[in-house]
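Novice: Whatever this is, show me its structure:
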Amino acid sequence: MKLAFALILSLFCEKILEVWHKAGKQEEYVKRGEIVYTLKPQHAKYVPDANSIQLSPSEKDLYNVKVNSLGEAPKAVTFSSAKWCMLEASQFSDKFTVHFDKEGNFFHADYHPGAHGCQEEAQVTNVEFNTSIDLVKPHHELRYMRPDMFVSAWLRVTEEELKQKENAEYSNFFTKYWYIIVPVVLVLLVGGGDPPKEGEGNGGR
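Specialist: Next comes the predicted model:
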């Protein structure tokens, strides 16, 4: 009961994911902002970090993003990347698609720049992200099949296949030899009968 209550409460509580990024020759990730969300009702927003360091890579560099959960043990971490020139082409519009399990725990985030390609002369001096968030939960519970359940299911399928194979063999045999089987059966049915009783067929004395 306590576990169920805690699960329901966690769905209504506001949670935070940290967003980090780096680009070009930069070695360490720096904090870009946070994704603040609730699952009941489903709502999310992106909050940029006021102290975030401005990045200035070349257009051919990769832009790398890291998203991790906050306050959960162990932390869930996911990484994504895109070409910096795609961000410039989209005027730094991007989207995070955040995935959760049925308990509402974060386990993955997809990153999508607003543009699908690069454009010439798309240089932008002031980097201000216009970020949207999508929250995704599974509609159906993923069920785990134990090894013994798998073996039982496999045996049932095997038995059904054997029965179908036997029926097919019998059907093929009759189809192949019907012209022999039918006359033999007719002879047995027509010519067969009870043998004459003793004394029958002989004249009386």
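
Novice: going forward, measure contacts between C-alpha atoms and count neighbours the same way
Specialist: Noted.

Novice: pretty sure Tyr111 is touching Lys83, no?
Specialist: No - the pair Tyr111 / Lys83 is not scored as a contact, 11.7 Å apart, by Cα atoms under 8 Å.

Novice: Helix, strand or coil: sort out Met86 for me.
Specialist: helix (DSSP: H, G, I helix; E, B strand; the rest coil).

Novice: and for comparison, fold this next one:
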Amino acid sequence: MIYKYFFSVSVVLVLVVKDVYPSVLEHDGSLFIKLEHYLDENISEPTERGNISVQSMRIGQTHVNQNQLTPQESKLLSGLSSSNQFYKIRATVNGKEDKPYISSVKACMLAESELDDRLSISLDYAGRVVAISQIIASKSSCEGATVPLEKLKYFTSNVYVRHAEMGPIPDTASYIQRLEREKEAKERGEGKDNRSLFAKYWMYIIPVVIVLVISSATNAENGGAGGAS
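Specialist: This is a model prediction of the structure:
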């Protein structure tokens, strides 16, 4: 009875989780993301870099359109690189909530990769964007190389859509079965201790007996000594 009850509860919980977090594979959609970047550390507002169009969240089909850097922008990026500063992007998803996502990399890594980067779009179970990050795959550190400005004009970006994965479901059925077996064993008396009282508590009984024997012997000796006098 208990097993059937908990099993039915487990099924209901699984159905609720699937209803709250529907898979993006079942409900496809599209996204439009505006890209901006910070090329001047002294200016608080970013400038336009381009946009990403996600035609299908289900299969991760994307198209990226990015502006060519002007000579002035190339110099600014080169300046960030030489001063060991960070290059930051701001990505804004057009929709009900225009929430910007900020990501940064070392400007020298971006410059030495000649503007070759990766943009990762992370989605939750309902297909909502939870993070947008920039990665320099070809560089793990800066080497101090000087990059000509003519190679700092065009971004070559790969865009990846990452879906959330459902975690493992607890094995509730096996746990309930084990509880049922333990309950049945107790009802049959398999778990009862049928040993004698002495077998159970000999470690407490023996010291008491020894104390009593010693005490009796002492009293007997004291009584004998009193009679002799």
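
Novice: Heading C-terminal from the lengthiest strand in structure 2, find the next helix or strand.
Specialist: Criterion DSSP state E: the longest strand present in structure 2 is strand 47-56. Proceeding N to C from strand 47-56 of structure 2, the next assigned helix or strand is strand 61-66, under DSSP states H and E.

Novice: Can you spell out which helices and strands pack onto that following strand?
Specialist: strand 47-56, strand 156-163 (3 or more Cα pairs under 8 Å, 6 or more residues apart in numbering; DSSP states H and E).

Novice: In a markdown table: those, plus mean neighbour count.
Specialist: Listed next are these as a markdown table, based on neighbours: other Cα atoms under 10 Å:
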| stretch | mean neighbour count |
| --- | --- |
| strand 47-56 | 18 |
| strand 156-163 | 18 |
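
Novice: Dump the ones you listed to a markdown table, plus distance to Ile121 of structure 2.
Specialist: Listed next are those as a markdown table, based on distance: least, Cα to Cα, whole Å:
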| stretch | distance to Ile121 of structure 2 |
| --- | --- |
| strand 47-56 | 10 |
| strand 156-163 | 5 |
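
Novice: Quote the end-to-end distance of stretch 86-96 of structure 1.
Specialist: 15 Å (Cα to Cα, to the nearest Å).

Novice: swap in stretch 141-150 of structure 1?
Specialist: Start-to-end span of stretch 141-150 of structure 1 (Cα to Cα) is 18 Å.

Novice: list the buried ones in it?
Specialist: Neighbour counts over stretch 141-150 of structure 1 (16 or more other Cα atoms under 10 Å) mark no residue as buried.

Novice: again with stretch 73-88 of structure 2
Specialist: 73-81, 85-88.

Novice: Start from the N-terminal end of structure 1 and give the helices.
Specialist: Counting by DSSP state H, structure 1 has helices at residues 2-12, 84-89, 147-191.

Novice: which strands and helices sit next to the first one?
Specialist: Packed against helix 2-12 of structure 1 by the contact rule (3+ Cα pairs under 8 Å, 6+ apart) you find strand 30-39.

Novice: Show me what the strand it packs on is in contact with.
Specialist: 11-22, 43-49, 52-53, 104, 133 (Cα atoms under 8 Å, 6 or more residues apart in numbering).

Novice: For Asn167 of structure 1, grab the count of nearby residues.
Specialist: As a burial measure, Asn167 of structure 1 scores 12 neighbours (other Cα atoms under 10 Å).

Novice: same question, Phe7 of structure 2
Specialist: Other residues within reach of Phe7 of structure 2, judged by other Cα under 10 Å, total 16.

Novice: Need the counterpart of it in structure 1.
Specialist: By TM-score structural alignment, Phe7 of structure 2 lines up with nothing in structure 1.

Novice: Just confirm Phe7 of structure 2 is within a strand.
Specialist: No - counting by three-state DSSP, one finds Phe7 of structure 2 to be helix, located in no strand.

Novice: can you pull the contacts of it?
Specialist: Phe7 of structure 2 is in contact with 172-173, counting by Cα under 8 Å, 6+ apart.

Novice: Could you tell me how far the alignment partner in structure 1 of Ala111 of structure 2 is located from Ala50 of structure 1?
Specialist: In structure 1, the residue paired with Ala111 of structure 2 is Glu88, using TM-score structural alignment. The gap separating Glu88 of structure 1 from Ala50 of structure 1 is 21 Å, by Cα to Cα.
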